[in-house]
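Asker: Return a 3D structure for these sequence lines:
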Amino acid sequence: MLQELSIRDFAIIDEIQISFQPKMTVLTGETGAGKSIIIDALGLLAGGRGSTEFIRKGEKKAVIQGLFTLPREANTYNILEEYGIDSEDGQIILQRDLYRGGRNICRINGMMVNLATLRKVGETLIDIHGQNEHQELMKPENHIDLLDEYDKKTSELRIQYQVVYQNYRKLKLSMEKKEADEKAWAQRLDMLNFQVKEIEEADLKINEEDELVGEKIDVVGNLGNAMNELSDVSDLSENLQEINTKISDAFYSLEDAARDISDELDSMEWNGERLNEIEERLELIHQLKRKYGDTIEDILHYHSRIEKELREMENAEQNSEKQERQLSEALENVKELAIKLSKQRKKSAKKLEKMIHEQLSALY
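Answerer: Now for the predicted structure:
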């Protein structure tokens, strides 16, 4: 507990020392007497944010000291040991000096520490509540949350109840949605069937579009090579001088050229068909991308999602009775857990009431 508080040159306070006794201490006084200033000083001692405005006018620094005593099992000693701060006599002295230039000097049992360390220790010694925080207790809508936070078992039951209730709400909303608009349900079912079938019939493959575009480029290149071959043959047939002088060789050359032309025409006919196939496939992919996603991966992801929705809707169509039974069972689970939670809350409330009375009686 806080034993003594010393404040010097802080706000309107010149110098003051306050000794505290066991149980409760009440600070009273008219408005402006400095009650809130003492609380502000305690906040700074606990590592709160400081300001040069706290320093008394005309002074260079403000000094705040607090003497605390704690039982040996208090967690504060573990923190002090972690930072190598001596606390063998069971007393802890916090000190904070605020300078006009903005500098802060913090000490714990005479050892200089940084503000973060002072805050870590101070949080275990001082707990400050604002003057309006008690108003939360006056709002009945907050009582349930406060009670559930108090008792671990009640909190666990509340979580279980929320899970089964959400399951019940999901089933109920699904049935209400179906019953509210049977026409829209049927239209949605037809649309999903069409979309799933359309994407499945396309039999899309990852990276297929890139491969088709690459093959298209190869096919067009082969056609270009065929045209060059035909051009060479044409030049060869127009060279009358060479044919007249080398009639024998020309005969065999033309015969070979005829065979080459036939082969190339066969190749061109095959490539033309393949090119058409590629163009049609790319157009199909383009149409599907306009409807279902920017990439083949997006289309396949969309297919998985609507296929799942379609299965759920078909199951709902086929299992209306089963769904009603599930809803009835879910409602029973909600009621059962609600009763358990209510009984546990009443039990916890009595326990909390008893502990509050014990705490209040200790203040007198």
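Asker: Please count neighbours and contacts with C-alpha atoms only from this point.
Answerer: Will do.
Asker: Can you get me a residue count around residue 176?
Answerer: Using other CA atoms under 10 Å as the criterion, residue 176 is surrounded by 11 other residues.
Asker: before we go on, could you also do this sequence so I can check it against the first one:
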Amino acid sequence: MLLSLSIRDFVLVDRLDLRFDTGFTVLSGETGAGKSVLIDALGLLLGDRADAGWVRHGADRAELAAQFDIADQDSVVQLLEDYALEGDEGLCLLRRTIDSSGRSRAFINGQPATAAQLKEIGEYLVDIHGQHAHQSLLRSEAQRTLLDAYGGQGTAVTAVRGAFQQWRQLKDRLDRAVLHADEHSAERERLLWQIDEVAALELLPDEWMALQTEHARLAHAAALIEGCEAGLSALSEGEVSCQSMLASTQAQLGALVDYDPELQETIDLLASVEAQLSETVYSLRHYSRRLELDPERLGEVERRMDTLYRISRKYRCEVEKLPELLEQWRGRLNELGVNEDVEALTAAVAEAEQTYRALAVELSAARASAASRLGEVVSQEMQTMAMAGSRFEIALIALEQPAAYGLEQVEFRVAPHAQAPARSLAKVASGGELSRISLALQVVTSQLASVPTLIFDEVDVGIGGRVAEIVGQLLKRLGQRHQVLCVTHLPQVAACGDRQFQVSKHQSENGIYSRIEALDDRGRVEEIARMLGGVELTDLTRQHAAEMLGIVLA
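Answerer: Below is the predicted model of the structure:
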């Protein structure tokens, strides 16, 4: 339930703080005074799109805040917990700011939030019926949505839509598979022999690099053997070798170290050189023993390299990337295998269609039941709205082709009297009748709403007199189940309210601004009298207003 609303620098309002109670609350005022400001402010707090036009002229930003009692709203409490936006127990505070550049910020329980989160939470808190709601009743989509909402078929509608989309997606895949069957078959055959050709190579990881290294060694084996022999001769095996000369030098210097100890450092360095030279000779000798001329192996390596290079050129790919190309082909072949399985796709399409039709038939039955119930209760309400003898019906017209929303189109129909056939609402209802039927529908469907606060923004346009009084009684009756706020210009409706706010427009040196204030009994008499009699109020008009309110004037 809405507990309070705070508005700062919003449109024509500079500062406003209102508190609300249960029951039926009325907002009234002269035309142009800004009666819908409260509705607009709540709409923004519930996630409507914001722009700079909402900021009062001359102000830097507009600020809006509303507090709700959510003690009995388990869905809202859970949603706030899911978003980690909890506040004081049993309360929910929504706040929004809009600066003069149009930038908007939203807060829930003092924590930053998004407009989408405001909208999601707001759907559980407030239901707003706009003043042009009756115009949407002429659209088939709106009629179907209203019927499904009345019948509580939201889950069923979602399931039918999902099943239809699954069916259509599979059908599109099947159509594409049939259309491209020959093309895919040719591609599949080509991939098969390409895969066989490359897979037969059995190319190992890093094999190409190893082959290149081995080929270089085998192709230059003679030069390598010759170089190793020359090196060993110079270092160790020749008559005059490095090792022999190094040994001779060490012996000569060793004999002189007694004469000058400083030579010992040089002798030590020569010993280190001798050790490294010995390791070098050992390594070179070990390497040379593995070298041999092997023309046969060289031929094998060259033939393998030639095969790999030829295949890589054929497919315009580097040799080392042939395994990667092979995996790509295999992946594409798997895709074609699924797409080309026309028989399996045909069976899947048939199964998806069967699932859709089964769900759609269940939805049709539920719609038929809801249509009968809704037709009866709306017809009963219409009898009290100067439409005695009229009848409201809902026709379910079978579609030639199944649709995402089901197997039928929904059409609201009305019969002006008992003997007349029911015809499409768009063809037979006048503006006033359409407004009354719309209100009857809103009252009936709102009785089932789980949302605690219902707001009606001048939904009584086009009616008056006795019908207006009946509408007021309907809204008052609705206020026994929900918190009801109604913006109205009809005194008959306003008189039925449990309490009343007056919206007025004032001129100051800073411009025009609106005020909204709660009225006491005397204030309500004056306001109802104004709504009855216009500018010039008489005692008789005030007496009439007091009678409507059930107030005895002193």
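Asker: care to give me the TM-score?
Answerer: The TM-score (TM-score structural alignment, normalised by the length of structure 1) is 0.57; 315 aligned residues with a CA RMSD of 5.7 Å.
Asker: contacting residues around residue 352 of structure 1?
Answerer: The contact partners of residue 352 of structure 1, taken as CA atoms under 8 Å, 6 or more residues apart in numbering, are residue 150.
Asker: In what element of secondary structure is it found?
Answerer: Take DSSP states H and E as the rule and residue 352 of structure 1 turns out to sit in helix 320-361.
Asker: Same question for residue 119 of structure 2.
Answerer: According to DSSP H and E, residue 119 of structure 2 maps onto helix 115-122.
Asker: Now do that helix: everything it contacts.
Answerer: Contact with helix 115-122 of structure 2 is made by 45, 46, 47, 48, 76, 79, 94, 106, 108, as judged by CA under 8 Å, 6+ apart.
Asker: Please convert those residues to a markdown table, extending it with secondary structure, distance to residue 291 of structure 2 and neighbour count.
Answerer: Converted to a markdown table, the contacts of helix 115-122 of structure 2 look like this (DSSP: H, G, I helix; E, B strand; the rest coil; distance: CA to CA, whole Å; neighbours: other CA atoms under 10 Å):
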| residue | secondary structure | distance to residue 291 of structure 2 | neighbour count |
| --- | --- | --- | --- |
| 45 | helix | 87 | 27 |
| 46 | coil | 86 | 26 |
| 47 | coil | 83 | 20 |
| 48 | coil | 85 | 15 |
| 76 | helix | 84 | 21 |
| 79 | helix | 79 | 16 |
| 94 | strand | 86 | 23 |
| 106 | strand | 81 | 24 |
| 108 | strand | 82 | 22 |
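Asker: so, if you compare those, which one comes nearest to residue 511 of structure 2?
Answerer: Distance from residue 511 of structure 2 was checked for each of the contacts of helix 115-122 of structure 2 by CA to CA. The minimum falls on residue 45, at 25.8 Å.
Asker: mind checking what residue 403 of structure 2 lines up with in structure 1?
Answerer: Residue 403 of structure 2 maps onto no residue in structure 1, with residues paired by TM-score structural alignment.
Asker: didn't residue 403 of structure 2 look like it was pressed against residue 164?
Answerer: Yes - using CA atoms under 8 Å, residue 403 of structure 2 is in contact with residue 164, at 7.3 Å.
Asker: distance of residue 438 of structure 2 from residue 290 of structure 2?
Answerer: Computed with CA to CA, to the nearest Å, the distance linking residue 438 of structure 2 and residue 290 of structure 2 is 101 Å.
Asker: More neighbours: the two, which one.
Answerer: When residue 438 of structure 2 and residue 290 are compared on other CA under 10 Å, the one with more neighbours turns out to be residue 438, at 21 against 8.
Asker: To which residue of structure 1 is that one aligned?
Answerer: Under the alignment (TM-score structural alignment), residue 438 of structure 2 pairs with nothing in structure 1.
Asker: check contacts around residue 438 of structure 2.
Answerer: Listed by CA under 8 Å, 6+ apart, the contact partners of residue 438 of structure 2 are 133, 134, 137.
Asker: Neighbour count for residue 403 and residue 164 of structure 2, which is higher?
Answerer: For residue 403 of structure 2 versus residue 164, neighbours defined as other CA under 10 Å are more numerous around residue 164 (24 against 15).
Asker: How much space separates residue 448 of structure 2 from residue 86 of structure 2?
Answerer: With distances defined as CA to CA, the gap from residue 448 of structure 2 to residue 86 of structure 2 amounts to 28 Å.
Asker: Which residues outside the host helix or strand of residue 80 of structure 1 are in contact with it?
Answerer: Taking DSSP H and E as the definition, one finds residue 80 of structure 1 inside helix 76-82. For helix 76-82 of structure 1, the external contacting residues (CA under 8 Å, 6+ apart) are 86, 87, 120, 121, 124, 125.
Asker: Flag every buried residue along that helix.
Answerer: Residues of helix 76-82 of structure 1 classed as buried under the neighbour-count rule (16 or more other CA atoms under 10 Å) are 76, 77, 80.
Asker: ok so, going back, list buried residues within the contacts of helix 76-82 of structure 1.
Answerer: Buried subset of those (neighbour count, 16+ other CA under 10 Å): 86, 87, 121, 125.
Asker: Please tabulate those in TSV and include distance to residue 314 of structure 1 and secondary structure as additional columns.
Answerer: Compiled in TSV, these are given as follows (distance: CA to CA, whole Å; DSSP: H, G, I helix; E, B strand; the rest coil):
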residue	distance to residue 314 of structure 1	secondary structure
86	73	coil
87	72	coil
121	62	helix
125	63	helix
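Asker: and which of the residues you listed is nearest residue 23 of structure 1?
Answerer: Checking those against residue 23 of structure 1 with CA to CA, the nearest one is residue 125 at 15.6 Å.
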